[in-house]
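Participant: Dropping a prediction and its sequence here:
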Amino acid sequence: MAARSERPSGLRIIIAYKYIKGGATLVLAILVWIVALGGSGAALAEMVSRHLHHLAHPWAYRLGDAIVRALSGHYLMIAATVLSADGTFTLLEGWALHHGAWWGPWLVVASTSLLLPPEIVALARHASAVRGAVLVINGIIVVYLARHARRHAKNEGAR
């Protein structure tokens, strides 16, 4: 494992992002679990409907709209489960990068690469600066980590 000061700044930024996003997603998951188990779906539906226009992706808007229309304990449980899985997976990505696991960069490259085609389609259908920025940032992360992983593999092979 590389010491913190030896890590490239780009890698440190990605690690911090993964930890922050994963933690925030798990906090949101806990809140949704509380709402679902407490039977407050109607209040959540009202809150979601007020904020739907802020969503960047058309698929996210459609998902949010579907949640508002069909909010029940069952759908909230599904949302809480998905958020829990996403937050946990994102934290795993951050942990793997932070601890220098050889597979960490490849895990992030694979998972982030899977997001690129839907982002391209969304951008083509409904162009916006936010969608463009998300696509560019995810593309940069994929290229950066793929290069980092290849360099790391070459250095390990040379030893």
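Facilitator: Nice, thanks for sending it over.

Participant: from here on, contacts and neighbour counts on C-alpha atoms
Facilitator: Fine.

Participant: can you pull out the helices in this protein?
Facilitator: 9-38, 41-51, 58-69, 73-98, 104-125, 129-158 (DSSP state H).

Participant: out of those, deepest packed?
Facilitator: helix 73-98 (a mean of 19; mean count of other C-alpha atoms under 10 Å).

Participant: Take this one as well and set it beside the first:
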Amino acid sequence: MTRPGALRLIILYKLVRGGLALVLALLVLILAVGHFGTPLADALSGALHHLAHPWAHRAGDALMKAVATNRYLYVAAFALGVDGTFTLLEGAALARGSWWGPWLVVISTSMLLPPEVVGLFRHASAVRAVILVLNVAIVAYLVSHARRTRA
């Protein structure tokens, strides 16, 4: 069975993103277990103090305080692991051709749209707009694909 190019691209994106999230989860877990939070925060804080905008400076300080506390590294590793696993599930369901695969991606991606719209209105940027447009396109495409394959 040949898949349309857009569907292959979505599958590839989901599999790569899910795999990278799991690798990052493992790296963050290693940092937490090895109690590397404080040395990492010290190493990164010098670079973050060169940020130009005051909000970025405050965000960088908050991030460094969180990284210095190993508990937050465990939370981040867990969140990245859950995200990576779910994203791989989405990609595998699409790759396998499961009837529910497109709907799973539609539901999970649609849940992210309202916060993305709010974020775009609060802090408009080209990157946010592109992400929103891409996610809306993915949802529309997969709804159309799921309806076509069901028929």
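Facilitator: The structure has been received and is ready for your questions. Remember, predicted model here, so these are calculated numbers, not experimental data.

Participant: re earlier: I'd like the helices of structure 1 as CSV, with distance to Ala3 of structure 1 appended.
Facilitator: Below are those laid out as CSV (distance: least, C-alpha to C-alpha, whole Å):
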stretch, distance to Ala3 of structure 1
helix 9-38, 11
helix 41-51, 42
helix 58-69, 38
helix 73-98, 10
helix 104-125, 16
helix 129-158, 14
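
Participant: Give the aligned equivalent of His152 of structure 1 in structure 2.
Facilitator: For His152 of structure 1, the aligned residue in structure 2 is Thr149 (criterion: TM-score structural alignment).

Participant: And that match, how far from Val136 of structure 2?
Facilitator: To Val136 of structure 2, Thr149 of structure 2 is 20 Å away according to C-alpha to C-alpha, to the nearest Å.

Participant: same deal with Leu120 of structure 2?
Facilitator: Distance, Leu120 of structure 2 to Val136 of structure 2, using C-alpha to C-alpha: 14 Å.

Participant: In structure 1, what residue corresponds to Leu120 of structure 2?
Facilitator: By TM-score structural alignment, Leu120 of structure 2 lines up with Leu123.

Participant: what sits against that match?
Facilitator: Shown in contact with Leu123 of structure 1 (C-alpha atoms under 8 Å, 6 or more residues apart in numbering): Arg131, Gly132.

Participant: now it: how far from His53 of structure 1?
Facilitator: In terms of C-alpha to C-alpha, Leu123 of structure 1 sits 16 Å off from His53 of structure 1.
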